[in-house]
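# prediction below, plus the sequence it came from.
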Amino acid sequence: MRTIDWVDGAIELVDQTRLPGDCVFLRIETVADLIGAIRRLAVRGAPALGVAGAMGVALAARTGEPIDALRAARPTAVNLAWGVDEAARHLPDADAVLARALEIRDDDIAACYRMSALGADLVRELTEGPDRSDASGASGGSGGFRRIRVMTICNTGGLAAVERGTALGVVQTLHERGLLAETLALETRPLLQGARLTAWELGRMGAPHRLVVDGVGPYLLARGAADVVLIGADRIAANGDTANKIGSYSLALGARRAGVPFVVVAPETTIDPAITSGDRIEIEDRGPGEVLSIHGVRLAPEGTGAANPAFDVTPHDLITAIVTDRRVIRVDRGETPYESGTA
């Protein structure tokens, strides 16, 4: 199943706000409707947003709508602006714009498969050693080789890309190779992408998994419950600092304390050479409503405010490696995506 595609002159995408209850496809025929779908997270995930941005320009080439608001709809995720810019280079030739958008779609699919393989190879290398059991007694290995326990946050599977995904794509490859013992998926407040989306995808692939509340992640790492932490990224600075779903920084701190490898999986297009370090990454604040209410039911007393940054930044010195579709960057060995702000 593809999360997003171009079908008969329009964009068709999975409405992720309806999952896990209903798998519904939206047909998007205007840039305005696409912006609305992006802002309400009907489509989300850095690679998927890159494809959506390019396909949105293909719509604009037909409707005459402006694209500036589309480019800025999710400011932290660099792939959205990148996809818009890549397709816009071919304006006003609508056929050329669409051809580039479809090329970006196909490149994303291929990139996810390459990341999955590179990441699975790296995870096995990083976790080589004797079998062990986690704090709950679940087996850490069988059949003469080590089976790996993964912890992850948010959703980084096919729903975050076109197919397969980034960090969860690595999990899928480990599962297909018979190397996966279990995935511990953080629920990912406030919108529960882990509970709603990652658990749904893990169930579809038949991979063993458990859901845990966000705050327990570092504690479970300290108890030896996972062998590796795998996350995605929305923007990676030139020095390796990584913006990802809020809660990723806490996992990185917990992983460092526990001596657990912390691996970022994202396509090369998520690396932003213009951003020298993470303190220059714009962090989207989605407003208090998502924190104070769930499905229209208010959780906190009237008069209570809330802070709701959608992302945090993990400093590069807490990251073991960054896996892209082209390479493995061993940040723990002093490697960086770029030695300076330029390629």
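Received it, and whenever you're ready, just let me know what you need.

# drop to CA atoms for contacts and neighbour counts, all remaining ones
OK.

# quick one, helices of the stretch 101-250 of the chain?
In the stretch 101-250 of the chain, the helices defined using DSSP state H, counting those that start in this stretch lie at 167-176, 193, 199-205, 217-222, 248-258.

# now find how far off-centre the longest one is within its chain.
Centroid separation between helix 248-258 and its chain, computed with Cα atoms, centre = their mean, to the nearest Å, is 18 Å.

# for it, buried residues please.
Neighbour-count burial for helix 248-258 flags 248-256, 258 (criterion: 16 or more other Cα atoms under 10 Å).

# got the residues you listed as a markdown table, with distance to Pro309 columns?
Output for the buried residues of helix 248-258, formatted as a markdown table (distance: Cα to Cα, whole Å):
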| residue | distance to Pro309 |
| --- | --- |
| Ser248 | 12 |
| Tyr249 | 13 |
| Ser250 | 14 |
| Leu251 | 16 |
| Ala252 | 18 |
| Leu253 | 18 |
| Gly254 | 20 |
| Ala255 | 22 |
| Arg256 | 23 |
| Ala258 | 26 |
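
# so Arg18 touches Val24, yeah?
Yes - look at Arg18 against Val24 with Cα atoms under 8 Å: they come within range, at 6.9 Å.

# still on that earlier bit, could I get the helices of the stretch 101-250 of the chain as JSON lines with distance to Gly64?
Shown next, in JSON lines, are these (distance: least, Cα to Cα, whole Å):
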{"stretch": "helix 167-176", "distance to Gly64": "37"}
{"stretch": "helix 193", "distance to Gly64": "34"}
{"stretch": "helix 199-205", "distance to Gly64": "37"}
{"stretch": "helix 217-222", "distance to Gly64": "47"}
{"stretch": "helix 248-258", "distance to Gly64": "39"}
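
# ok, structure two:
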Amino acid sequence: MTNTLSLPRSVEWEETHITLLDQQLLPGKVEYIELKTIKDVWDAIVTLKVRGAPAIGMTAAFGLALAAQQYETDSIDEFNELLQKDKDYLASSRPTAVNLFWALERMVNSITNVTSINEAKTTLVHEAIRIQVEDEEVCYKIGDNALSLFKKDDRVMTICNAGSIATAYYGTALAPFHLSRERDIPLQVYACETRPVLQGSRLTAWELQQSGVDVTLITDNMAAHTIKTKQINAIIVGADRIAANGDTANKIGTYGLALLAKAFHIPFYVAAPLSTFDPTIASGEEIPIEERNPEEVTHLHGQQIAPDGIAVFNPAFDVTPNELITAIITDRGILKGNYQEGIQTLFNN
């Protein structure tokens, strides 16, 4: 039996604007907004209306193409200067997820040999669409590879949201669960709520529920007890940046799950496309960790839940060392063992 999925898409290109699923409003409200300027795009990324490393990259690519359509110049040199300025502006929106910088660099490189302004504008739109189409294909392959690691009725834990709305379609860490529904292979998923912004409860639980996946929501501090009492078979997460040695930055709380996986002797998997790898940095020590507004911790739905003036530490990501990772699942295969060599091979092929 095969089930046909109808998953939400996070971002779509229109001729005069970008249509974006506002993830800040989920799960209570499914609303699409129109981004008409580069400032709209920058704001959407910063305020988490769009999140998930691949979706951020796609949105930024469309944003750069949108900005370029509005340039009024007959000079290729001036066009390139404007494009570089807007590229840098969009790159300033979030520091950790490498897909953002990868997509923007790819966009700029796509017009290296163009000979006219019209050609440049058209090429940028086509390149952004190509990035989106490729990401959907990549996510399907990641899901297919990941699903091969699970057995029928396995119980799998995840954190944050590495699903369809974080990518072009299917997702990375959530892709095997969506494919399991298509192929009628039952899996049970336990989703950590993912404080402080609750991507697990607001987004992952909602998305998997829409897909018909058997999903159970837990708070982050229930993870160890849940692994023990529910006999969790594996943990799978996405990634925002993977260093040359396999050290992986992902949503805060991921490192703790990796330590729990080691303690309980269960596999800990990372699922990510090639665009998430950053071979220019040797290890996770070099990955910049974004720190966000303290109000994400001190307030909940606008209601203050902490004392006035309390000091807050609010890192958005943590880094899981490679020795805690059982395998890194990519669209080009599953990496195990020596990640340094495996990642190098990925980029040499």
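Alright, I've got the coordinates. All figures in this text were calculated on a predicted structure; none of them were measured in a lab.

# can you pull the TM-score for these?
After superposition, the two chains reach a TM-score (TM-score structural alignment, normalised by the length of structure 1) of 0.89; 320 aligned residues with a Cα RMSD of 1.7 Å.

# tell me which of the helices of the stretch 101-250 of structure 1 sits nearest to Leu318 of structure 1.
helix 248-258 (6.0 Å; Cα to Cα).

# which residue range of structure 2 does that closest one align onto?
Under TM-score structural alignment, helix 248-258 of structure 1 corresponds to residues 254-264 of structure 2.

# what's the mean deviation for that stretch versus structure 1?
Mean deviation of stretch 254-264 of structure 2 from its aligned counterpart in structure 1 after superposition (mean Cα distance after the TM-score superposition for structure 1): 0.3 Å.

# and the contacts of that stretch?
Outside stretch 254-264 of structure 2, the residues that touch it by Cα atoms under 8 Å, 6 or more residues apart in numbering are 159, 223-224, 227-228, 234-235, 237, 267-268, 318-320, 324-325.

# give me the buried subset of the residues you listed.
159, 223-224, 227, 234-235, 237, 267-268, 318-320, 324-325.

# save these as TSV, and put in distance to Val189 of structure 2 too.
As requested, those are arranged in TSV below (distance: Cα to Cα, whole Å):
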residue	distance to Val189 of structure 2
Ile159	10
Ala223	12
Ala224	15
Ile227	12
Ala234	10
Ile235	10
Val237	12
Pro267	15
Phe268	14
Asp318	22
Val319	23
Thr320	21
Leu324	21
Ile325	19
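
# restricted to strands, list the contacts of stretch 254-264 of structure 2.
234-235, 237, 268, 318-320 (DSSP state E).

# would TSV of the residues you listed with distance to Leu66 of structure 2 be doable?
As requested, these are exported to TSV (distance: Cα to Cα, whole Å):
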residue	distance to Leu66 of structure 2
Ala234	42
Ile235	39
Val237	32
Phe268	39
Asp318	33
Val319	34
Thr320	36
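
# closest to Gly284 of structure 2 out of these?
Nearest to Gly284 of structure 2 among those, with distances taken as Cα to Cα, is Val319, at 6.2 Å.

# just checking, the closest one touches Asn250?
Yes - contact criterion Cα under 8 Å: Val319 of structure 2 and Asn250 qualify, at 6.5 Å.

# quick one: map Val328 of structure 1 onto structure 2.
Here Val328 of structure 1 is matched to Ile334 in structure 2, going by TM-score structural alignment.

# repeat that for Tyr219 of structure 1.
Match for Tyr219 of structure 1 (TM-score structural alignment): His225.

# same question, Leu159 of structure 1
Aligned partner of Leu159 of structure 1 by TM-score structural alignment: Ile165.

# burial count for that match?
26 (other Cα atoms under 10 Å).

# how near is the closest residue to it other than its chain neighbours to Ala162 of structure 2?
Nearest residue to Ile165 of structure 2 in three dimensions, chain neighbours excluded: Ser10, at 4.7 Å (Cα to Cα, 6 or more residues apart in numbering). From Ser10 of structure 2 over to Ala162 of structure 2 the distance is 12 Å, taken as Cα to Cα, to the nearest Å.

# neighbour-wise, which of these two wins?
A count of neighbours by other Cα under 10 Å puts Ala162 above the other of Ser10 of structure 2 and Ala162, at 32 against 25.
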